[in-house]
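Chemist: I'd like to go over a predicted model; first the sequence, then the structure.
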Amino acid sequence: MLLIGVDIGTSSTKGVLVDESGRIIASHLVFHSVNRPQPTWAEQDADQVWWGGFVAVVRSLMSQAPKRSKIAGIGVSGTCPTLLPVDYNGKPLRPGILYSIDRRAIEEINEINSKVGPKEILESSGNVLSTQCIGPKMLWLMRHEPQLYKRTKWFLGTNGYVVLRLTGVACWDHFSAGDGGYGYDFSNCKWDVDALNRMGIDFSLLPQLRWSTELVGTVISDAARETGLPEGTPVIAGVGDAAAEMVSTGVIEDGSLVLLYGSSLVTMSSVRKPYVSSGFILTPGLEPDNYFVSSVLGTGCALIEWLRNVLNWNDRVPDYDLLENEAMLVKPGSNDLIIIPYLTGQRSPEVNPNMFGAILGINQSHTFGHLYRASLEGMAFALRYSLSKLEKAGLLKDYEIVAGGGGSKSELWTQIVTNVCRREQKLISGSVQAPIGSAFLAGKAVGIFSSENLKKWVTYQKTIRVQKNMADIYDHSYGLFMKYLGLLAQNI
């Protein structure tokens, strides 16, 4: 009994074939790109990239499946929220519009905010209106591509389109719909018809909502011929890539926290009661009466790459080992050098797109080792600021941090975060993989796995413990960080 999990990401599609014990039998990856026909646009061809990548990955996995094995279920995750109009035959009418990196609908965002009001938008959807939202992009299509809009039968997301191709059933999973913002009623977990009407959007263009582990159908004959999958194989609704990544860490219990050290520094927590705050992202969870609350620091590993490029000399970019070694010679607190890490604006725990990065307290004693360490510390301070809000709201009490992602390979950075936040971190062995999360969800849907099984799938390479003497030093530095941040906010 094998399970297939596939994740359609921004730059690649990855898939795994998993057995009943959670062991990966086979894996495959194909790369793709993002099209930018206009500077503020970000699109992908749904047939070539989403479906084509899925077919290539699944065919490879099926060729590696042991003889006499059976595919018990299929789970698909993908970038979210994305927007793809399809016609009455399920054919894409244009390339899919990607998530927040597509900024074409700024005018529509401002118009909806002005007409409805940011407070009402936040209260009804649990999120602020931003380039992440699908409503303004639907409105943009109505205005700029009206003939296409008239031919649209449904708007679908990334995994929703693949599920349609596999089963013939059109749906949105609740997580992706909620991540799409205004137009989804988080209190009742349904499409918000009133909100859609206020934006001028036809409610019938959005198909049924399904929970991530719901079986929506089975593989139809056309899809079986293209993919090599057995006809009749069960298919779940699937989920957005961030939620699938969270599942792959083994953390799905209430009050737990996942920290992903990627280009952005992202936290996700599973909670029973919704937490509405403009500085956090609220989405439905995987099942009814469950929610995810996320914080985002736009520059995680991206800040490190920026600093490496700044320190570039004669086309020689300093490598990570050099930076880490130099930073380890610097005492905690970096001699009161404070770096404010909001190079792309502030998203959590407050929304301030006009906030900027800053280097404060610099003097002639500071070296590039100080700069690098202060960058790691600045991101840790920003994380502590977000976590303090969640703690005060009662969402996090006695908790530990489960961490993964490329940046978690840095022993220095993870120790700094542990000391600054005064929370132990468990580092996941291997990489965080959304396809594994999707495979688990498929297994849960068909009755092979339970939440207890998931804990056995995940192994940890080490636990980072709090060094109290260092943590005490960082309390002083965190105070400086908050002081400087407050002064900057007053002068924007």
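Modeler: Here it is on my side, so go on.

Chemist: use CA for all of it now, contacts and neighbours both
Modeler: Fine.

Chemist: can you tell me which residues contact residue 249?
Modeler: 258, 402-404, 428, 432, 458 (Cα atoms under 8 Å, 6 or more residues apart in numbering).

Chemist: Can you give me the neighbour number for residue 254?
Modeler: By other Cα atoms under 10 Å, 16 other residues sit near residue 254.

Chemist: wait, doesn't it sit right on residue 273?
Modeler: No. Contact criterion Cα atoms under 8 Å: residue 254 and residue 273 do not qualify, at 9.7 Å.

Chemist: in the stretch 151-300 of the chain, which spans are strands?
Modeler: Taking DSSP state E, counting those that start in this stretch as the criterion, the stretch 151-300 of the chain contains strands spanning 154-156, 171-173, 184-185, 190-191, 208-210, 215-218, 234-236, 239-240, 257-261, 265-271, 281-284, 291-297.

Chemist: ok, second structure coming up, stack it against the first:
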Amino acid sequence: MVDEGAGWLGVDLGTQSVRVLLVTADGTVLGSGSAPLTGRREGVRHEQDPLRWWAALCTASRTALGSAPPGLEVAGLAVCGTSGTVLLTDRSGRPVSPALMYDDGRAKAQAARAREAGLAVQDTWALPKALWLLGEYGGTSVRLAHQPDLIVSRLTGEPPPADASHALKTGYDVEGDRWPEAALSELGVPDDLLPGVVRPGTRLGEVCPAAADATGIPAGTPVFAGMTDGCAAQIASGALRPGSWNSVLGTTLVLKGAARDPVRDPTAVVYNHRAPDGTWLPGGASSVGAGALAARFPHADPAAMDAAARAFEPSSAIAYPLVSPGERFPFRAPEATAFVLGDPAGDADLWAALLQGVGFAERLCLDYLHHLGAPVDGPLTFTGGGARSPYWNQLRADILGRPARVPEQTEPALGMAVLAAYGASRAGALADVAERMVRVRAVLEPRPGRTAVFAEPYARLVGALRERGWLPGPVAAHALGPLSRDTSGS
């Protein structure tokens, strides 16, 4: 059982900051802390100094623990990081390379080699970047580390095994629980480069005295294997029962759900993490999102623009608001570019088109998941920066034609506190622990008749994507199938 009187620490190693939350078993946040991070961006290059992660953690953890009640037991912690961020270390865990961040694009050639070896990887995944790092910094005694591995090494005093969630993009077979040794050998990956792998929630060790002095986290605090930041956000949303989905709307759009079995996708735009209790967390990441609003209207007041957009339902224009060239989900089209069909009547109309376009893309993602046979009939949760807009939340619920929940707290650090609490008990389902610690702020119902209003523009967008050759015909047909029911107003 989870210790009801204890506190749980969640650590989120983000791109711009390290965030730490101290949370009780009923979801009360007792303390929070953050410290900024900086990196180096030049074209496709994006790297950080991994030693700065540790310095930031020391600052953030002391702040989070500073408001803890006297005598509170810190019963455990877990760490999440950005998916696909890797570096090389020596055998003692000291960095010997910079960290290549989740979106570093220098390993395109290595990714092509990996695909030729039979591995379904994308250009910015960790395995291609590991091959690139070997070419630049490799030696006879290097070891690959994912972002949390370095922090856990400093916390416990020894290099840990990786968690299967972060190892997924390094080529780890989460279904078979093994590294693909034949393919890795073909790629020239040394046998001792890759760490051992454990399931998320596994106890990795405890905070050593030196780390306790640096971070303020009590010596002896158990450290549990974490998950990627996207999975951490999903845990924080509570979307862990089969059929549940969490839609994370930030700069781009990410959908992550829960299923009893992996979701098979021959195009590999949907991939599956494995939860610590053995269930599956399928998902995909689109390139549409709120970043398109910032790009078109860099100085706008979002609340004022939302209010003006209410007069344009639906907009006279139809947008596919890609943030950057190329689409990854619900279809793979490296050549895809943003577009607007029609002539908006003004800024408010264009703002409305962009808001609605994200909602249409979100609907198409869910239609594609249904096309693959994924369970999509459970609760839907809205999180991310976009979920701070009440108007956009209601608009998305209307377009999707289904209710949506908005939690109070959706930080990945909360998800890691939940995972630490689960790891300490190892009893029942992760969803049971999450439902005790995640609080729902609001539940939105689609407004009567509003789904029908958006059916025709959604159909036009689907048709435009099909005509451009980006959206496969069977997927388009599946998406268009239910529209006769929507246009009836039901």
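Modeler: Yep, that arrived. Everything numeric in this text was worked out from a predicted model, so none of it was measured.

Chemist: Could I get the TM-score for this pair?
Modeler: Comparison of the two superposed chains (TM-score structural alignment, normalised by the length of structure 2) gives a TM-score of 0.89, and 461 aligned residues with a Cα RMSD of 2.0 Å.

Chemist: Would you check the span in structure 2 matched by stretch 69-80 of structure 1?
Modeler: The aligned range for stretch 69-80 of structure 1 in structure 2 is 72-83, by TM-score structural alignment.

Chemist: Of the contacts of residue 249 of structure 1, which is the nearest to residue 224 of structure 1?
Modeler: residue 432 (29.3 Å; Cα to Cα).

Chemist: Show me what the closest one lines up with in structure 2.
Modeler: So, by TM-score structural alignment, residue 432 of structure 1 is matched to residue 410.

Chemist: how far away is that match from residue 439 of structure 2?
Modeler: 9 Å (Cα to Cα, to the nearest Å).

Chemist: between the two, which one's more packed in?
Modeler: residue 410 (24 against 19).

Chemist: Contact partners for that one?
Modeler: Here residue 410 of structure 2 is in contact with 233, 236-237, 383-384 (Cα under 8 Å, 6+ apart).

Chemist: quick revisit: just to be sure, the match of residue 432 of structure 1 is in a helix?
Modeler: No. Counting by DSSP: H, G, I helix; E, B strand; the rest coil, residue 410 of structure 2 falls outside a helix, being coil.

Chemist: sorry, back to before: and which of the contacts of residue 410 of structure 2 is nearest to residue 84 of structure 2?
Modeler: For those, the nearest to residue 84 of structure 2 is residue 233 (16.0 Å; Cα to Cα).

Chemist: which position in structure 1 aligns with that closest one?
Modeler: In structure 1, residue 233 of structure 2 lines up with residue 245, judged by TM-score structural alignment.

Chemist: does that match really touch residue 433, like I thought?
Modeler: Yes. Using Cα under 8 Å, residue 245 of structure 1 is in contact with residue 433, at 5.7 Å.

Chemist: follow-up on the earlier one: select, out of the strands of the stretch 151-300 of structure 1, the one closest to residue 83 of structure 1.
Modeler: Closest of these to residue 83 of structure 1 is strand 154-156, at 5.8 Å (criterion: Cα to Cα).

Chemist: which helices and strands sit right next to the closest one?
Modeler: strand 84-86 (3 or more Cα pairs under 8 Å, 6 or more residues apart in numbering; DSSP states H and E).

Chemist: Residues in contact with the strand it packs on: which ones?
Modeler: Contacts of strand 84-86 of structure 1 (Cα under 8 Å, 6+ apart): 46, 92-97, 149, 152-158, 161.

Chemist: Tell me, how many residues neighbour the one in structure 1 that sits across from residue 388 of structure 2 in the alignment?
Modeler: Counting by TM-score structural alignment, residue 388 of structure 2 corresponds to residue 409 in structure 1. Residue 409 of structure 1: 15 surrounding residues under other Cα under 10 Å.
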